[in-house]
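**Student:** sharing a model prediction with you, sequence too.
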Amino acid sequence: MEKNPEDFYERLKVELENSSTWPAVYLFKFIVPSKADNVIRVEDAFNEMGAVIKTTKSKTGKFTSISVDVNMKNPQEIIKKYIEVSTIKGIISL
């Protein structure tokens, strides 16, 4: 990720505003270490939103990729979700 997360999120917001009509289905992709409650914490962040969540463990089992298809109201809601899950230790947002 970039050195300044605010710049990244601002640029993402502009790109999303220009590329979609809102509300829209958005695909979040994350990679987390396959330990503790990392996957559960990501799933909980999208709980009761009607999200379709798919998880796949890496060959070594050290990491889990998580894809989340969910209907989002606007780009700001997407950014709020990225910020919410960014507190999970070792998470990578793709």
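**Tutor:** Now that the structure is in, tell me what you want to look at.

**Student:** please make it C-alpha for all contacts and neighbour counts, starting now.
**Tutor:** Will do.

**Student:** what about the strands in this protein?
**Tutor:** Here the chain has its strands, by DSSP state E, at 24-33, 52-57, 63-72, 92-93.

**Student:** take the one below as the second:
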Amino acid sequence: MFLNRRGGRLTARAIDQLLDELAHDADLVDETGKPFASTYTLRHNFNTNLLRSDVDVVVVAELMGHRRLDTTRLYTLPNHIDLDTAVTKLPTHQ
């Protein structure tokens, strides 16, 4: 997906270094200088945003390159808002 200057694939290490530089330039670091952005947070947000947009989990797993849905699930644990939204979708008898 990301290419280096010579047109080859960027390594995971190169992507991590690029994210570190971007986070520092944007002042997205904690008090110790650790960046808030990482490849993990990007993958997590990618997965979560797709699922919250009602993309089927099987499709998300395929996009992520996961062979098992359990792997996809690790990136997409629901928060309180997700749980509240799910409960509001329950049918009620009126």
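**Tutor:** Nice, thanks for sending it over. Remember, predicted model here, so these are calculated numbers, not experimental data.

**Student:** overlay them and tell me the TM-score.
**Tutor:** The TM-score (TM-score structural alignment, normalised by the length of structure 1) is 0.31; 51 aligned residues with a C-alpha RMSD of 4.2 Å.

**Student:** looking at the strands of structure 1, which is nearest to Asp7 of structure 1?
**Tutor:** Asp7 of structure 1 lies closest, by C-alpha to C-alpha, to one member of the strands of structure 1: strand 92-93, at 15.3 Å.

**Student:** which helix is the longest one in structure 1?
**Tutor:** Longest helix in structure 1, counting residues (DSSP state H): helix 5-19.

**Student:** quick one on the thing from earlier: in a markdown table, list the strands of structure 1 along with mean neighbour count.
**Tutor:** Listed next are those as a markdown table, based on neighbours: other C-alpha atoms under 10 Å:
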| stretch | mean neighbour count |
| --- | --- |
| strand 24-33 | 18 |
| strand 52-57 | 14 |
| strand 63-72 | 19 |
| strand 92-93 | 15 |
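
**Student:** reformat those as TSV; add distance to Arg11 of structure 1.
**Tutor:** Output for the strands of structure 1, formatted as TSV (distance: least, C-alpha to C-alpha, whole Å):
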stretch	distance to Arg11 of structure 1
strand 24-33	16
strand 52-57	26
strand 63-72	18
strand 92-93	15
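
**Student:** nearest to Asn18 of structure 1, of those strands?
**Tutor:** With C-alpha to C-alpha, the closest approach to Asn18 of structure 1 among the strands of structure 1 belongs to strand 24-33: 12.6 Å.

**Student:** elements contacting the closest one?
**Tutor:** When contacts are defined as 3 or more C-alpha pairs under 8 Å, 6 or more residues apart in numbering; DSSP states H and E, strand 24-33 of structure 1 sits against strand 63-72, strand 92-93.
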